[in-house]
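J.: missing the sequence, but the structure's below:
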């Protein structure tokens, strides 16, 4: 049993930093594919190990006959079956099931993530898990800081012409923001009844530093909302000092850290990254058009949807020509009068004002919103199952735990992030792992024979 718990704790840094040091300038070969197959192997191995531990020599048929599952698990199984059917009905079933070569977030990946969360319901060695999460966050923040200053410690092994730094072992700055959003409020929950030791401060400060370096609006907003919820929750208990200080430091840090890093980089003669301007409206305008396309596509196939990872081949087909041209203008940061010609996701632009004359292609693998993405990929049926699972789980936590609002503060930042982004194999599994650990920590108040 100790070995099983050690595997659960050690898999967190392994998943976060695992990569294969070869590619032809494609981070997909470096980090996306390796982590997908690592997750697949982990789920298969640990599932068999877990069944072996639980069955205790009982034949598998007899074990599954006496296995008692909760209604939430049956809902999750129903969701699994539906997204498999949705993939089979897709016009690109291979992509829908396994994902595209660029992202690999198909139906199989989603199933693996949910199973991973269920496996981590068995995580009980909280000291090991806390140290593993804190160490992983601290190491990721150090890599992100070095890359933000201008060093490239991983460039020999992980590189691409399209990488936006800091990226660490996640692949892109925007996705790294989602990674740190997952970690930012987690220590608040896990230390709710613990003395805040050095691991707490390492975990909290590293995650907020990394978030400030990533400058991802949706992640920053999500953490800000989570911090306010923490402040409101602990404020009712008369413990408002720490969350207020952390919120103030967070507010200063998201603006000050990029400037300090830029000055530091310039002083030592390195090239800093281009940090995002939080006031820019171009990304929001582009997202609105993506959501509009997903909605139009869902109305055309409302029952089964189109299948995961197929959005890139439908997005421009479900927009008017004017909207499609505007989407290219927003994405490429062109002037409003730029001339755009396109066919599918391939474009040619003439922008005399900005002296841009180029051709290329833009692939939107997902709708950049978890609700619209579910709707497009799995239809109204899949979205309904997804929302029922979330509501049922939230209601169960609310009824059985006195820490509902702290749990919400812990898990909310990445959920808000997903309202403007999408699942990726370098980030999303960590969120499901964290959710499983949180539920394992909470489910001690539930009936012991019921699997949540």
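T.: Ah, there it is. On a predicted model such as this, the values are computed, not experimentally measured, just so you know.
J.: hey, let's count contacts and neighbours off CA atoms from now on
T.: Will do.
J.: List the buried residues in the lengthiest helix in the chain.
T.: Assignment by DSSP state H gives helix 370-400 as the longest helix of the chain. Residues 370-383, 385-386, 388-389, 393, 396-397 are the ones in helix 370-400 that count as buried (16 or more other CA atoms under 10 Å).
J.: Equivalent analysis for stretch 68-82, please.
T.: Going by 16+ other CA under 10 Å, stretch 68-82 has these buried residues: 72, 73, 75, 76, 79, 80, 82.
J.: same check, this time on stretch 300-314
T.: In terms of neighbour count (16+ other CA under 10 Å), stretch 300-314 has its buried residues at 301-312, 314.
J.: Contacts for the next helix or strand after the longest helix of the chain next, please.
T.: Going down the chain from helix 370-400, the next helix or strand is helix 404-417, by DSSP states H and E. By CA atoms under 8 Å, 6 or more residues apart in numbering, the surrounding residues in contact with helix 404-417 are 178, 181-182, 184-186, 188-189, 218-219, 221-227, 229-230, 233, 397-398, 431, 435, 438.
J.: switch the cut-off to 7 Å
T.: Helix 404-417 has contacts (CA atoms under 7 Å, 6 or more residues apart in numbering) with 178, 181-182, 185-186, 189, 218-219, 222-223, 226, 229-230, 233, 397-398.
J.: For ChimeraX, write a command that selects the buried ones of these.
T.: This is the ChimeraX syntax for the buried subset of these, where burial follows 16+ other CA under 10 Å:
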select :178,181,182,185,186,189,218,219,222,223,226,229,230,233,397
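J.: Put this next to the previous one:
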């Protein structure tokens, strides 16, 4: 069946958006991640949502006058848990002690309440586009392959994007995302998506290009949360296929572990042979990150206890952390982050802090944008009622899905959800997850209709 003109426009718009949100890098003399990656991509999200809104209004209301269409939409409006969540989250942002940050996000991350609502809009319009998921396979496979190629180049010491984006604190591979740990989150989103996209299709060359590229890219990031999330997703895939006695999921599980063990060592060996700088890969046995997370989670829980109804507002955490957390815990957090002895002297100084090193005081100013746990972040930012409404909305959606493909759906989407239990939303990463959720929602609802 040929694609209609409106569907063709929607598909083209969606694919362009996916490429821009993944790869676009702007021009700015500072070459900072925020100026060349975060800010332009935020504008792309705004532009996509506005265009999709106008386009869908034109498509649905072309037989109505503007007044008739608006009356039709108001008449058919339903107050659901999602609209209740939006209302509570908006109230939280308006009444936050720092409403501008609550709406627009912290300068370092720029993912406030507005960006979250826009990401929800991205999911909504991808679901409304009514385009079969098979049309996304090749573009998304090319995205993963390209990102992996950039990760490999940076892992062996080349810096192909240095003329556009650079920072003294940048940890490679960063590709077009800006930081190794955040790139790990992107691969947590993308790597196992073929499990869902191919649930009714035979595996072809694009399936293997997509998933193998994803394995290699995720392995080079050495981000523990992303790696464990992907392993959990692979276990779900093994369960989904065990009745069919297929060995591909188990082989994929073993292959990914081999990639994680060998890829960082191999790239460092190659970089040393060609006299390029080595990357500092994170050891999976390190417990420092978990120790810092536990302190941050304690702070988020204390913040929720103090403002349980409306929270403090999105990404206000770095401003109120010194107020919420006792000084002893705060200084222990900084010692862990800086790799200092447990008894190293730390004191407040001007807008930051100082620690003593060889008799001299050294200034530092570390900011934690979020509690590094999405559930605690929601509670801290928006309060208990909004968080419960958000969870209820997700449960209501999942209950409508076809149980036959739910395990594959879980395998594809749980890696990033697990990643978010240790990290947070990001402009260059999270909108892709919402877009894929929109595609999957449309497909799961279609499967449920066929089943019934």
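T.: The structure has been received and is ready for your questions. Keep in mind it's a predicted model, so treat the numbers as computed, not measured.
J.: so which two of the buried residues of stretch 300-314 of structure 1 are the farthest from each other?
T.: Using CA to CA, these reach their maximum pairwise distance at 303 and 312, which is 19.9 Å.
J.: Distance of residue 251 of structure 2 relative to residue 221 of structure 2?
T.: Counting by CA to CA, to the nearest Å, the separation of residue 251 of structure 2 from residue 221 of structure 2 is 21 Å.
J.: And for residue 373 of structure 2?
T.: 20 Å.
J.: neighbour-wise, which of the two wins?
T.: residue 221 (30 against 21; other CA atoms under 10 Å).
J.: If you tally nearby residues, what's the number for the residue mapped onto residue 341 of structure 2 from structure 1?
T.: With TM-score structural alignment as the criterion, residue 341 of structure 2 lines up with residue 335 in structure 1. The local packing of residue 335 of structure 1 (other CA under 10 Å) involves 16 other residues.
J.: Give me the three-state assignment for residue 335 of structure 1.
T.: Following DSSP: H, G, I helix; E, B strand; the rest coil, residue 335 of structure 1 is assigned to coil.
J.: Stretch 32-51 of structure 2: which residues count as buried?
T.: 32-42, 45-46, 48-49.
J.: ah, wrong one, I meant stretch 254-267 of structure 2
T.: 256, 259, 260, 263, 264, 267.
J.: Redo those residues as TSV? Include distance to residue 413 of structure 2.
T.: Shown next, in TSV, are these (distance: CA to CA, whole Å):
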residue	distance to residue 413 of structure 2
256	17
259	21
260	20
263	24
264	25
267	29
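J.: how about residue 19 of structure 2, what's its partner in structure 1?
T.: In structure 1, the residue paired with residue 19 of structure 2 is residue 13, using TM-score structural alignment.
J.: Distance of its match relative to residue 339 of structure 1?
T.: Distance from residue 13 of structure 1 to residue 339 of structure 1, by CA to CA: 47 Å.
J.: More neighbours: which of these two?
T.: residue 13 (18 against 15).
J.: Not counting its neighbours along the chain, what's nearest that one?
T.: residue 136 (5.4 Å; CA to CA, 6 or more residues apart in numbering).
J.: before we move on, which element is the counterpart of that neighbour in structure 2 in?
T.: When structure 2 is aligned by TM-score structural alignment, the residue opposite residue 136 of structure 1 is residue 143. Using DSSP H and E, residue 143 of structure 2 sits in helix 137-155.
J.: cool, residue 168 of structure 2 as well?
T.: Using DSSP H and E, residue 168 of structure 2 sits within no helix or strand.
J.: what sits against the aligned residue in structure 1 for it?
T.: Following TM-score structural alignment, the counterpart assigned to residue 168 of structure 2 within structure 1 is residue 161. The contact partners of residue 161 of structure 1, by CA under 7 Å, 6+ apart, come to residue 25.
J.: Give me the distance between residue 161 of structure 1 and residue 148 of structure 1.
T.: Distance, residue 161 of structure 1 to residue 148 of structure 1, by CA to CA: 17 Å.
J.: Also residue 224 of structure 1?
T.: According to CA to CA, residue 224 of structure 1 stands 22 Å off from residue 148 of structure 1.
J.: between the two, who's got more neighbours?
T.: Counted by other CA under 10 Å, residue 224 of structure 1 and residue 148 do not tie: residue 148 has more neighbours, with 29 against 20.
J.: Leaving out chain neighbours, which residue sits closest to the more buried one?
T.: Spatial nearest neighbour of residue 148 of structure 1, excluding adjacent residues (CA to CA, 6+ apart): residue 166 at 5.2 Å.
J.: count of residues packed around that neighbour?
T.: As a burial measure, residue 166 of structure 1 scores 33 neighbours (other CA under 10 Å).
J.: was I right about it contacting residue 173?
T.: Yes - at 5.2 Å, residue 166 of structure 1 counts as touching residue 173 under the criterion of CA atoms under 7 Å.
J.: tell me, what's touching these two both at once?
T.: residue 214.
J.: if we can go back for a sec, how many neighbours does the residue nearest to residue 13 of structure 1 have?
T.: 22.
J.: rewinding a little: between the buried residues of stretch 68-82 of structure 1, which is closest to residue 280 of structure 1?
T.: Among those, residue 79 lies closest to residue 280 of structure 1 (CA to CA), at 37.2 Å.
J.: Over in structure 1, tell me which residue corresponds to residue 322 of structure 2.
T.: For residue 322 of structure 2, the aligned residue in structure 1 is residue 316 (criterion: TM-score structural alignment).
J.: ok, that match to residue 293 of structure 1 distance?
T.: Taken as CA to CA, the span from residue 316 of structure 1 to residue 293 of structure 1 is 7 Å.
J.: How about residue 279 of structure 1?
T.: For residue 279 of structure 1 relative to residue 293 of structure 1 (CA to CA), the value is 25 Å.
J.: ok, these two, which is more surrounded?
T.: Shown here are residue 279 of structure 1 and residue 293; by other CA under 10 Å, residue 293 has more neighbours (24 against 7).
J.: contacting residues for that one?
T.: By CA under 7 Å, 6+ apart, residue 293 of structure 1 lies in contact with 315, 318, 319.
J.: same thing with residue 316 of structure 1?
T.: Counting by CA under 7 Å, 6+ apart, residue 316 of structure 1 has contacts 324, 344, 345.
J.: Ok, residue 77 of structure 1 next?
T.: Going by CA under 7 Å, 6+ apart, the list of residues near residue 77 of structure 1 is empty.
J.: which position in structure 2 aligns with residue 188 of structure 1?
T.: Mapped onto structure 2 by TM-score structural alignment, residue 188 of structure 1 lines up with residue 195.
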